[in-house]
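Engineer: Please find the sequence and the predicted model below.
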Amino acid sequence: MTSHTHQTASTQYVEAKGIRFAYRRFGKTGGVPLVFNIHFTGTTDHWDPAVTDGFARDREVILFNNAGISSSSGEVPESIEEMAANAAGFIKALGLAQVDVLGFSMGGLIAQELALAEPQLVRRLILVGTGPRSGEAMVSLTPEAQDIFGASYAEPDHLWLRVHFSPSEASQAAGRKFLQRFRLRSENRDPEANEKVAPAQLAALAKWGTPRENPYDYLKALTQPTLVVNGDNDVIIYSINSWILQQNIPNAQLILYPDANHGSLYQYPERFVKHVTQFLSESGQDA
């Protein structure tokens, strides 16, 4: 067990594919590590410590910035497939033969591609607040997302109250607690993503969301046991997309949390950690 936590883990670097990847690694060593893939414009510091430290009690946690994000070098690719290839290069550069992969929002698209391209590398898959290729309203940001990201906020962090939480009093209260945890790490935080990141990521999202024939057939090749998680009213990537994932991935189960928007894992961190830990610990489904 490392003595470090989300708050104290140092930023390390590893070279792969000509990119210097920044990452943090902490938790209980010896098992299959859990690699996190973050959302649109997010960095390692956009994860909730209640989630990362919750998992770190039982397993090793690896957070990283993909190419061109924050403290990692390189350019942000304009395709999800290239982002996934970079993620695979990063994981292999750490000398890991097998990992579990968690992808949140855009990170969930990368996680799908990673699992498809590297089936021996990815043991189990957790897809949170995300969707399939050509999913419902995924060719561009949803109208709600455009409104949320286009608005101005007295405090920049308040953006996340609208992105991740529903308008209800209970959800917004959970959001304010999340923001307190979000800022717990005050030293050596990752720089925010620069102005080149969002346009490149939006271009990749547009290609992913473009309508095509039989768009969900690719999901049949995702043979890993998969847990799909979302809020019951996600306005960033509509919740119906989580249902589509579960219906088309051969070995998938779905959890929807009540009165929850895009960041259901941040609204119910203890419940989320418990459900995912149970899923990762199950036996008999890997054959």
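Structural biologist: Done, it's in. Numbers count the residues shown, from 1 in each chain.

Engineer: From here on, just use CA atoms for contacts and neighbour counts.
Structural biologist: OK.

Engineer: residues contacting the closest residue to residue 175 other than its chain neighbours?
Structural biologist: Computed as CA to CA, 6 or more residues apart in numbering, the closest residue to residue 175 that is not its neighbour in sequence is residue 161, at 5.6 Å. Counting by CA atoms under 8 Å, 6 or more residues apart in numbering, residue 161 touches 172, 175-176.

Engineer: Doesn't residue 265 belong to a helix?
Structural biologist: Yes: judged by DSSP: H, G, I helix; E, B strand; the rest coil, residue 265 forms part of a helix.

Engineer: Isn't it up against residue 274?
Structural biologist: No: assessed by CA atoms under 8 Å, residue 265 is found out of contact with residue 274, at 10.9 Å.

Engineer: out of those two, which sits in the more crowded spot?
Structural biologist: With neighbours defined as other CA atoms under 10 Å, residue 265 and residue 274 compare such that residue 265 has more, 25 against 14.

Engineer: How much space separates the closest residue to that one other than its chain neighbours from residue 279?
Structural biologist: Using CA to CA, 6+ apart and skipping residues adjacent in sequence, the residue nearest residue 265 is residue 272, 5.6 Å away. Using CA to CA, to the nearest Å, we find residue 272 at a distance of 11 Å from residue 279.

Engineer: what about versus this one:
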Amino acid sequence: MASSTRIEVGEGGVPLVLLMHFRGNLDYWDPALIDALAEGRRVIAFDNTGVGGSSGITPSTVAQMALDAIAFLDALDLAQADILGFSLGSFVAQEIALIRPALVRRLVLASAAPQGAPGMHGWAKWVIDSVGEPEVVPAKVLDVFYTQSPESRTAGEKAFGRMFSRAEFDAPTTWQTRQAQYDAVSTWGIPNFSLLERVTAIQAPVFIANGDSDPMILPRYSHLLAGLIPDAEIKIYPDAGHGFLFQHHEEFAGDVKRFLDRA
């Protein structure tokens, strides 16, 4: 398999593996969230094939991304893990749970939608224009990840400050990664009602979360997903866009830890 860059913090318990959003590398995980999640457990974040500092070519399907992630976990000799997937990472997390059910103990899906949901075929033009151009403009990313309220925008600026204050940085994602990942996102969103049934086979307990104003993965898709997966839990965080888990990092981390630690 391709060599993968990763970060590991914390120790103890079943490892929690993090799967990143569209165009994101390790730098885009908020250290405040990582530190909160790592209290009492091992947390692993990594660049999947072709992303950031990892070798190989980024695949253009969610299914192959899931197989690559499984290969990474196999290389770490992880027989079981908790999985937290964010945005595109939540699509990959669903596939991992379907391809290898025994690997996934519990599943956290942040800003998530099921495959085949009508209206999910690509993002609104202003959204992809904001996050999909060759040069990433932080102000435009803030418009997608946070709301226009002073509280949300300030939280976003603070999160950006935490993300990009590290001593060492990951390799930036390439245009090939951008194109392949958006192909995967668009294919995932081709309307197909029969594909919605797939997630009913997920066996692991599932916690679904989103922001109430997420313009990338509208909250209704997270509600749809929660309705399809047996006994799934869902929480919608207020005054929050796509970056709700960074804006509400303390609350979200607490909710995740309670879900993972539940008997």
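Structural biologist: All right, it came through fine. Here the structure is a predicted model, which is why all the values come from computation and not from measurement.

Engineer: Now tabulate the contacts of residue 161 of the first structure in TSV and tack on neighbour count and distance to residue 206 of the first structure.
Structural biologist: Shown next, in TSV, are the contacts of residue 161 of the first structure (neighbours: other CA atoms under 10 Å; distance: CA to CA, whole Å):
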residue	neighbour count	distance to residue 206 of the first structure
172	18	30
175	23	29
176	17	31
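
Engineer: Closest one of those residues to residue 17 of the first structure?
Structural biologist: Using CA to CA, residue 175 comes nearest to residue 17 of the first structure of the contacts of residue 161 of the first structure, at 37.5 Å.

Engineer: which residues does that closest one contact?
Structural biologist: By CA under 8 Å, 6+ apart, the neighbours of residue 175 of the first structure are 160-161, 164-165, 266-267.

Engineer: repeat for residue 116 of the second structure
Structural biologist: Taking CA under 8 Å, 6+ apart, we find residue 116 of the second structure in contact with 188-196.

Engineer: So which of the residues you listed are in helices?
Structural biologist: residue 188 (DSSP state H).

Engineer: re earlier: hey, what's in contact with both of residue 265 and residue 274 of the first structure?
Structural biologist: By CA under 8 Å, 6+ apart, residue 265 of the first structure and residue 274 have no common neighbours.

Engineer: before we move on, back to that, the residue nearest to residue 175 of the first structure matches what in the second structure?
Structural biologist: With the correspondence set by TM-score structural alignment, residue 161 of the first structure lines up against residue 142 in the second structure.

Engineer: Any figure for the gap between the residue positioned nearest the centre of the second structure and residue 126 of the second structure?
Structural biologist: Most central in the second structure under CA atoms, centre = their mean is residue 86, positioned 1.3 Å from the mean C-alpha point. Residue 86 of the second structure is 21 Å from residue 126 of the second structure, where distance means CA to CA.

Engineer: ditto for residue 167 of the second structure
Structural biologist: Residue 167 of the second structure sits 33 Å away from residue 126 of the second structure, going by CA to CA.

Engineer: what about the two, which has more around it?
Structural biologist: When residue 167 of the second structure and residue 126 are compared for neighbours, residue 126 comes out ahead with 13 against 5, by other CA under 10 Å.

Engineer: mean shift between the helix or strand harbouring that one and the first structure?
Structural biologist: Assigned by DSSP states H and E, residue 126 of the second structure belongs to helix 125-131. Comparing helix 125-131 of the second structure with its match in the first structure after superposition yields a mean distance of 2.8 Å (mean CA distance after the TM-score superposition for the first structure).

Engineer: Give me the distance from that helix to the chain's centre.
Structural biologist: A distance of 18 Å separates the centroid of the chain from that of helix 125-131 of the second structure, by CA atoms, centre = their mean, to the nearest Å.

Engineer: Ok, stretch 191-202 of the second structure next?
Structural biologist: The chain centroid and the centroid of stretch 191-202 of the second structure are separated by 20 Å under CA atoms, centre = their mean.

Engineer: Equivalent analysis for stretch 107-119 of the first structure, please.
Structural biologist: Counting by CA atoms, centre = their mean, stretch 107-119 of the first structure is centred 11 Å from the centre of its parent chain.

Engineer: okay, stretch 72-91 of the second structure sits on what stretch of the first structure?
Structural biologist: Aligned by TM-score structural alignment, stretch 72-91 of the second structure corresponds to residues 90-109 of the first structure.
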